[in-house]
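[1] Could you look at this predicted model? Sequence included:
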Amino acid sequence: MEFLTILLSALLGIISPAGFVLDRVAETAIRNQLDSAEELSVRIDNTPSYQALRGRVDRVRIAGRGLFPVAGVRVAELEVETDAIALDLDQLRQGQPELEQPLQAAVKFVLTEADLNQALQSELVAEQLRRLNVSLSGTSAASELIDPQLDFLPNDRLRLQATLQDPQTGEQTRVVAETGLEMIAGHQLQLLEPTIKVNEQIVAPQLLAFLIGNVSQRFDLTNLEESGITARVLNLEIEADRLTLVSFVRIEPGTELNW
């Protein structure tokens, strides 16, 4: 979600009451918010064109390949299409873009298996994994994930292999987890027929239920709604070497974005 707000905030930031919004200007503004981009194009539809002087555009379409929101994390493909965007003109004149009406967008991400495995080695993802507080004992004591490896499997399933290291004793345990993925009501991630092996031994059902509940709770998009963002996953599909996710996002006026 942080990546999406980077894109949308960059879009709002280039709507200027002093001049027209140009596709090239928008593309440059978005590139400046990313670590790097292999291919990126932006198309802005506006009729009449002087609407930009009033802080309004009809529609924005973004298409990109090989986008790096941060170093080491690559998005293979991205497509974004927004509804009309309207900003508060007084706030815009002060250089503080603020939505006057909700911003809605359809978003399509494609992530490859190779790119996800590279991302697992990045510091950003490593920090997110540490926040999961993975514990083999079912207690609050967290273990560190070392050398995680992700594999895509048929039937929308994936396998994650990693070593868990106890931060206090240094003891290491090999873990292999396999599961299917499904979004419930478009907002909550559900793990389908999950299995976990610890040092080749199948995890007890009670511990498995605890771990599944922890993951599902953390990956619930309704958690974003208090901050003014509504997000729903419309389609989630795993193929031989890529994961495709199509979603809808709505951002309410007054939502804090990182300008």
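    Yep, that arrived. Numbers count the residues shown, from 1 in each chain.
[2] CA atoms for contacts and neighbours, from now on please.
    Noted.
[3] ok, now which ones touch T82?
    T82 is in contact with 59-61, 103-106, counting by CA atoms under 8 Å, 6 or more residues apart in numbering.
[4] which one of the residues you listed is nearest Q206?
    A106 (38.8 Å; CA to CA).
[5] residue contacts, the closest one?
    Applying CA under 8 Å, 6+ apart to A106 gives the contacts 80-82, 246-249.
[6] what about versus this one:
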Amino acid sequence: MPTPNSGYVTLNVEHFWGNYCPMEWFTILLSSFITAITPVGFIVDTVVANTLRAQVAGVEELAVRVDNTPSYQPIQGKVDRIRIASRGLEPIENLRIDSFELETDPLDFDLNRIQEPGGIKKLRESLRKPFQGAFHMVIKETDLNQALESPNIKIQIQKLLDQVLPPQAPRFEILKLRLNFLPENRLGLEVELKQEAEEGQESNQLDITAEVGFQVEGGRSIKLIDLSATLNERKLSQRFLGLLTEGINQQLDLAIFENQGIIARILKLNLNEDTLDIVAFFRLNPASAEEP
């Protein structure tokens, strides 16, 4: 990881997305089995679906299938497979995912331990074997740009900007932030920033446009490539853009989640003019006795 003096621009991506980690959804999913009154399959399906609906901001369509052979396995903490298909899912308010599908391998967990609060750490402690599966997610450009204009998400992005800028740098307010999906895995960005002016001074406005490509390396990291950008219609130097790219790429390596016992690999990532299409594999390892 680069140090503050290394010259790289760093982003605390793990902190920014910490409140919205997908593994928290899986914690909810597993915990819902505890509330099932009977292990009959369709009732377990209903309990899981209702619990998920209660824990997200909204969902337009949701289908859940829990496979158990024999049917009494859930009371032993065992499930053969979970399949979830959704459309119009909002994990947080104003962030719409056009479609989200999840399928797991067999699960085996301790029902008593999973009842204890503690998020991912307690979930890992309850696992008797790794919890793994794959998901397919599609996000539309229009939905993402609507999210970027919503107050709750805009506040989080403003906080991220404030963290990136060094303490001695001027403060900037985000006036506009828009993403443009382009062919061949390229992404465009339009940003308008207003500099906070001292009393008696006029505030400056910065208009930034950028275009960048990306590629997946080894399934575990996303690399930004061929970044070009302008500031108030003047091209930014490639040296600066190179440092910026290196700093961001450091944070787009999925290895940053491995200290939480989460292994993730990107199987597919395609961007076109309308949608971002992602397929990924995940595995949550049981907590080892040596871990604190």
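    On my side now, so go ahead. Note that the structure is a prediction, hence the values are computed from the model and not measured.
[7] For the contacts of T82 of structure 1, which pairs are in contact in structure 2 too?
    Among the contacts of T82 of structure 1, the contacts conserved in structure 2 (both residues aligned by TM-score structural alignment, their matches' CA atoms under 8 Å) are 59-61, 103-106.
[8] can you put the contacts of A106 of structure 1 in a markdown table and add secondary structure?
    Converted to a markdown table, those look like this (DSSP: H, G, I helix; E, B strand; the rest coil):
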| residue | secondary structure |
| --- | --- |
| V80 | strand |
| E81 | strand |
| T82 | strand |
| V246 | strand |
| S247 | strand |
| F248 | strand |
| V249 | strand |
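[9] Could you dump these into TSV with distance to G186 of structure 1 added?
    Converted to TSV, the contacts of A106 of structure 1 look like this (distance: CA to CA, whole Å):
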residue	distance to G186 of structure 1
V80	18
E81	19
T82	19
V246	10
S247	8
F248	9
V249	11
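[10] quick one, strands of the stretch 151-292 of structure 2?
    Assigned by DSSP state E, counting those that start in this stretch, the strands in the stretch 151-292 of structure 2 fall at 172-182, 186-195, 205-217, 221-231, 234-235, 262-271, 275-284.
[11] got it, and the stretch 1-150 of structure 1?
    Under DSSP E, counting those that start in this stretch, the stretch 1-150 of structure 1 gives strands at 36-45, 56-57, 59-70, 73-82, 85-86, 103-112, 144-153.
[12] Which one, of those, ends up nearest to T230 of structure 1?
    Of all the strands of the stretch 1-150 of structure 1, it is strand 103-112 that lies closest to T230 of structure 1, at 9.3 Å by CA to CA.
[13] The closest one aligns to what range in structure 2?
    Here strand 103-112 of structure 1 aligns to structure 2 at residues 131-140, judged by TM-score structural alignment.
[14] Can you state the mean residue-to-residue distance of the matching stretch versus structure 1?
    On superposition with structure 1, the mean distance recorded for stretch 131-140 of structure 2 (mean CA distance after the TM-score superposition for structure 1) is 0.6 Å.
[15] Please state the offset of that stretch from the chain centre?
    11 Å (CA atoms, centre = their mean, to the nearest Å).
[16] now swap in stretch 44-51 of structure 1 and tell me
    The answer for stretch 44-51 of structure 1 is 30 Å, by CA atoms, centre = their mean.
[17] Give the aligned range of it in structure 2.
    Counting by TM-score structural alignment, stretch 44-51 of structure 1 lines up with residues 66-73 of structure 2.
[18] for the matching stretch, which positions count as buried?
    Under the neighbour-count criterion of 16 or more other CA atoms under 10 Å, stretch 66-73 of structure 2 has 66-68, 71, 73 buried.
[19] same check, this time on stretch 87-101 of structure 1
    87-89, 92, 97-100.
[20] now swap in stretch 227-242 of structure 1 and tell me
    Result for stretch 227-242 of structure 1 [16+ other CA under 10 Å]: buried residues 229-234, 236, 238, 242.
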